[in-house]
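Chemist: Build me a model from this:
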Amino acid sequence: MKILTYGLNYAPELTGIGKYSSELCEWLAGRGHTVEVVTAHPYYPTWVLAEGYDNRSYQHEIRNQVKVRRCPLFLPRIVPTGKRGRIMSHASFAISSIPKLMASVRQLRPDILLAVTPSFLIAPAALAVSRMFGTPSWLHIQDFELDAAFELGMLEGNHLRRAAMSVESAILRQFDRVSTISPRMMDRLHAKGAPPKSTVKFRNWVDTDAISPADRRTRFREQLGLSDRHIVALYAGSIAAKQGIESLAEAAAELQAKVPEVVFVFCGGGASLKHLVKITAPLCNVRFLDLQPDERMRELLATADIHLIPQRAEVSDLMLPSKLAPILASGRPAVAMAYPGTQLATEIEGAGIAVPPSDRHALSEAISKLARDPGLRMRMGEQARALACARWRKETILNEFEARLIEVAGRGRKDD
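Modeler: Predicted structure coming up:
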C-alpha cells in the first residue's frame, strides 16, 4: 500500500503530534508499505527552527524508510502566546505545502491520503487534492483546535464561531474517514456532523516494552541535585496555554513549606516556558530540564514519584494529553486536573487522582497525599501499568489502524 501523510508536525520534534505522526509512518514503513510525508520544517514546541533545516526553502530527507518533504512556514520572532502568530504560522504552511502535496500525489499515486490535524487549515487542501486525483481521504484529529481557540479566547465572536463551525462541519462530512483519539472526542465528532459510519476511534499509544517501570534513582536526580528522600512531581511535555501550567507553579508555592521533600520538575519547552521560569524563580522546590530524546524517556519518567497532568477546564474533552500513555506505562501514579466524568478523569481512574482544574488547594492536597503514602503510590502505579498494557499498547492499536487503512484504500481501488 502507498500512503501519503500530510500534517504540520513530524520528527525530529520530540513531543505531541509530531512524535505520534512519525512513529505511525515509520511503523507502517517497517510493515512494508511505501510511506511519504508532506510536513513543515521542525520547530515545535520551542517555536525555533531545528538545527540543520533551512526555512527559506523546500527540503527532502529520508527518515527511517520514510520520504519526508519539508515545506517552509512563518515562525514569529517571539514565541506566540496569542492568536495572530499561530494563525499566520499555520496558514503559511497550508499555503506553502500545496505545491508539494500535489507533486507528491502525482508522483506517488497513493492508495490513501492521511491528513493529521492540527492544523485544521490543511484539511481543505487535503480534501481538494484527494478529490482531484481520486484518492481516498482520511482526516485524523488530535485535538479540536477551533473549539479550543474559542474557549481559550484566542478567537472571539459568536458570528465568527458559527461560521467556523459550519465550515468545519461541512469539511468533516466530505472525508472518506475521520478519526480521533478518545470516546468523548468521538462524541464531539458526531455532534459536528461527521457520519458515524465514517468515523474511527484511533487512540494514541505507547510502546510498553520501551517504556516500563524502572528504578527511581536515575541520573536525572543526580543532575538536579536530588536524593532518594526527595519526592519528584514531574511535568514533561509542551508548556503552553492549554495546559494551565501556572496551576502547578501555585501548587509548588503552597507545598514549599508544607511538604518540603516534594520537588517539582518541569521538562519541556513552549510558549509559556519563560513565564513559568519567571513565576517560579523565588521557589527552591522547582527544577527545570530541557526536552529529552526518546532514548532517555524511560529514565526520565522513572525519575518521577508522581506525574502531573495539568489541563485547563475550557479544553476538557477537546483533546487528550499525549503524555498520558507514557505516564501510565511508566508505572507511576498521576495527579490530573480534570472534572469527574471527563475523558482524562476516566482514563486515570484507579491510577491517580483527578482534581478540579480550578481548585489549586485540591491539587496541592492530592500531591501531598501521594507524597506521604508510598503504599498508595505503589498500588496506583501498578494499576497505571496495567491500564497502559490493556488500552494503550502500540502494536495492538497500530495493527487495527493498518487494517482500517487497507480497507479504505481497497474500496477506493474498487471505485476506480
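Chemist: For the rest of this, base every contact and every neighbour count on C-alpha atoms.
Modeler: Fine.
Chemist: Just give me the longest helix of this protein.
Modeler: helix 83-108 (DSSP state H).
Chemist: Now residue 178: which helix or strand?
Modeler: strand 177-180 (DSSP states H and E).
Chemist: Residues contacting that strand, please?
Modeler: Contacting residues not belonging to strand 177-180 are listed as 137-143, 172, 186, 189, 194, 198-203, 408 [CA atoms under 8 Å, 6 or more residues apart in numbering].
Chemist: Does the helix or strand following that strand pack against any helices or strands, and if so which?
Modeler: Remark: after strand 177-180, the chain's next helix or strand is helix 183-191, criterion DSSP H and E. Packed against helix 183-191 by the contact rule (3 or more CA pairs under 8 Å, 6 or more residues apart in numbering; DSSP states H and E) you find strand 177-180, strand 199-201.
Chemist: What is the end-to-end distance of stretch 146-161?
Modeler: Taking CA to CA, to the nearest Å as the measure, stretch 146-161 stretches 8 Å from start to finish.
Chemist: So what's the gap between that stretch and the chain middle?
Modeler: 21 Å (CA atoms, centre = their mean, to the nearest Å).
Chemist: Can you mark which positions in it are buried?
Modeler: Buried residues in stretch 146-161, counted by 16 or more other CA atoms under 10 Å: 146, 147, 148, 149, 150, 151, 152, 155, 161.
Chemist: all helices of the stretch 201-350 of the chain, in order?
Modeler: Applying DSSP state H, counting those that start in this stretch to the stretch 201-350 of the chain gives helices spanning 219-224, 246-258, 273-280, 297-303, 324-329, 343-347.
Chemist: Make CSV from the buried residues of stretch 146-161 and add distance to residue 244 and secondary structure to it.
Modeler: As requested, these are exported to CSV (distance: CA to CA, whole Å; DSSP: H, G, I helix; E, B strand; the rest coil):
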residue, distance to residue 244, secondary structure
146, 18, helix
147, 16, helix
148, 13, helix
149, 14, helix
150, 16, helix
151, 13, helix
152, 11, coil
155, 18, coil
161, 23, helix
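Chemist: Second input sequence below; structure requested for side-by-side comparison:
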Amino acid sequence: MALYPSHDSSAVKRTLTYGSFAASALLSGVERLRGMDAVWVGNSPITVAAPMWWIRHRYRIPVLLHVLDLWPDSVAASGFVGDGRARAVEGVLGSWCGHMYRSASRIAHISPGVGELLRSRGVPADKLTYIPLWAEEQFTRAQVENLRAELGLAENHLVLVYAGTLGRTQGLESLVDACAKVDDPNFRCLVAGSGVADAELRRRAQEVGAGNVRFLGRVPKDRMPALMATGDIHYVSLRPSPMAAYTMPSKVQAILAAGRAMLVAADGDVAAVARESGAGIPVGAAHAAGVQDGIRRATALGRDNLRVLGERGRDYYHRTFSAETGVARVESALAEIARPEVAHVSG
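Modeler: This is a model prediction of the structure:
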C-alpha cells in the first residue's frame, strides 16, 4: 500500500501518515476482502475505520475489532495536540471511536483494564472478549549466548536490564536514582534504547553517582535475545498517569517468553501480571525508594532464585500470552461472528 511514513513529533505529518494509510487501504485493499466470512481489524491507527466501515456496511462482513491502542487517550498523552484544542479533538476522536465500537460485531481488548474502560464508555459486556498480544516468539525459542563477556560482566554480577524507549512515560529517572543508592558491589544495570530522555538520563547518572548504570544505546533487533539472556531481571516501569493502570507494554510478554524475572515499577494491569505470573517483583508506580527496595529484594534472592522466577514466568506466558493461545482466541471470536451460514457449516 502507498503510505506517507512519518514517526516524528509533527502532528501534521503524523496525521498525513494515518490518513494516507486509510486512503490507500480503501483504494487498494478493501476489494480483496469481498466475500470474506469475517475480518479481524486492529484499531491502530483509528483511520482504519474508513476501510472497516466500507467492508462492514458495503459488503456486510462482520468485524472483530482489536483495540490495540486507546483513542483519544493515547493522543492526549502524547502531547501532539495543544491544550487549546485538546478538548475539541478528544471529543471528535471519542465520537469516532464510539462509532467504530458500534459498527464492530465483537471487540477484543488486550488487558483487563482496557476492557473495564470500554465498558465504562458504553460498550456492552457481551460484545467484549479478552485477547492479549503475544511476543515475537522466534526470538525467544533459540538458545543464545549472553553478552556478559562482551560487556565485561563477571559471573557473580547480578544484572538488571532495561530495554526500550527512553521517554518521559517510563519514569526512568527513578531507576537511575535508585541504582545510585545500591551498595551491593556485584549489582549492575544496563540501559538499552533511545528516546527524548536519553541525554538527560545520562547526565543524571553522572550527577547522582550511579556508576553501576551503563547506557548501551540502541541495540539491533537481532541482538535482543542475547541482551535478554544477559539480564538476571528485567525492568518494566510506567510513570503514574491515567493511562498507566491499563497500559500493557509489549516488553512484558517478551520478558515472560524469554523466561526472565521482572522488576515492575508500575500499577494496574502490569503489576497484576507480575503478581499472577510469579515472575515479578512489583514495587508500585515508579519512584526511587520503591525501585531501590525492589533491587534490594532481587539481590537478596540471587541469580539462581531469579532464574526460578523466570521459569514461572515462562510457564505463565505459555498459558496466558502465547501465540498459540492468542490465535485460538482470535479464531474462536471470528467463528462466533461469521455469517450465519458459514458458522453453521463450520460447526
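Chemist: do you know how far the aligned partner of residue 24 of structure 2 in structure 1 is from residue 88 of structure 1?
Modeler: Aligned counterpart of residue 24 of structure 2 in structure 1: residue 100 (TM-score structural alignment). Distance, residue 100 of structure 1 to residue 88 of structure 1, by CA to CA: 19 Å.
Chemist: okay, now residue 187 of structure 2: neighbour count?
Modeler: Look at residue 187 of structure 2: counted by other CA atoms under 10 Å, it has 19 neighbours.
Chemist: my guess is it meets residue 161, correct?
Modeler: No: using CA atoms under 8 Å, residue 187 of structure 2 makes no contact with residue 161, being 11.1 Å away.
Chemist: Enumerate every residue touching residue 265 of structure 1.
Modeler: If you count contacts by CA under 8 Å, 6+ apart, residue 265 of structure 1 has them with 232, 233, 234, 235, 286, 287, 288, 289.
Chemist: cool, now which of those residues survive the switch to structure 2?
Modeler: Mapped onto structure 2 and checked by both residues aligned by TM-score structural alignment, their matches' CA atoms under 8 Å, the contacts of residue 265 of structure 1 keep the contacts 232, 233, 234, 235, 286, 287, 288.
Chemist: Determine which two of the buried residues of stretch 146-161 of structure 1 are furthest apart.
Modeler: Maximum pairwise distance in the buried residues of stretch 146-161 of structure 1, criterion CA to CA, is 12.7 Å, between 152 and 161.
Chemist: picking up where we left off before, quick one, which of the helices of the stretch 201-350 of structure 1 gets closest to residue 379 of structure 1.
Modeler: helix 324-329 (12.5 Å).
Chemist: Which part of structure 2 matches the closest one?
Modeler: So helix 324-329 of structure 1 sits over residues 252-257 in structure 2, by TM-score structural alignment.
Chemist: now the aligned residue in structure 2 for residue 364 of structure 1: how far from residue 244 of structure 2?
Modeler: By TM-score structural alignment, residue 364 of structure 1 lines up with residue 292 in structure 2. Shown here: residue 292 of structure 2 relative to residue 244 of structure 2, a distance of 21 Å by CA to CA.
Chemist: Okay, and residue 129 of structure 1 sits in which element?
Modeler: Take DSSP H and E as the rule and residue 129 of structure 1 turns out to sit in helix 123-133.
Chemist: The helix or strand that that helix is followed by against structure 2, how far on average?
Modeler: Sequence-wise, the next helix or strand downstream of helix 123-133 of structure 1 (DSSP H and E) is strand 137-141. Superposing on structure 2 and averaging over aligned pairs (mean CA distance after the TM-score superposition for structure 1), strand 137-141 of structure 1 comes out at 2.1 Å.
Chemist: Packing partners of strand 137-141 of structure 1?
Modeler: Under the contact criterion of 3+ CA pairs under 8 Å, 6+ apart, strand 137-141 of structure 1 touches strand 112-117, helix 123-133, strand 177-180.
Chemist: chain center to stretch 111-130 of structure 1: distance?
Modeler: 18 Å.
Chemist: residues of that stretch that come out buried?
Modeler: Neighbour-count burial for stretch 111-130 of structure 1 [16+ other CA under 10 Å]: 111-127, 129-130.
Chemist: Map residue 240 of structure 1 onto structure 2.
Modeler: So, by TM-score structural alignment, residue 240 of structure 1 is matched to residue 167.
Chemist: how about that match, what does it touch?
Modeler: Counting by CA under 8 Å, 6+ apart, residue 167 of structure 2 has contacts 195, 196, 197, 198.
Chemist: Look up the closest residue to the second one, ignoring the ones flanking it.
Modeler: For residue 196 of structure 2, ignoring the flanking residues on the chain, the nearest one in space by CA to CA, 6 or more residues apart in numbering is residue 167 at 5.4 Å.
Chemist: what does the first one give?
Modeler: Distance criterion CA to CA, 6+ apart; nearest residue to residue 195 of structure 2, sequence neighbours excluded, is residue 166 at 4.4 Å.
Chemist: gap between the one you found and residue 60 of structure 2?
Modeler: 44 Å.
Chemist: Likewise for residue 324 of structure 2?
Modeler: Counting by CA to CA, the gap from residue 324 of structure 2 to residue 60 of structure 2 is 29 Å.
Chemist: neighbour count winner among those two?
Modeler: Using other CA under 10 Å, the more surrounded residue of residue 324 of structure 2 and residue 60 is residue 60, with 16 against 12.
Chemist: Aligned to the more buried one, what sits in structure 1?
Modeler: By TM-score structural alignment, residue 60 of structure 2 lines up with residue 134.
Chemist: can you check residue 329 of structure 2 too?
Modeler: So residue 329 of structure 2 corresponds to residue 400, using TM-score structural alignment.
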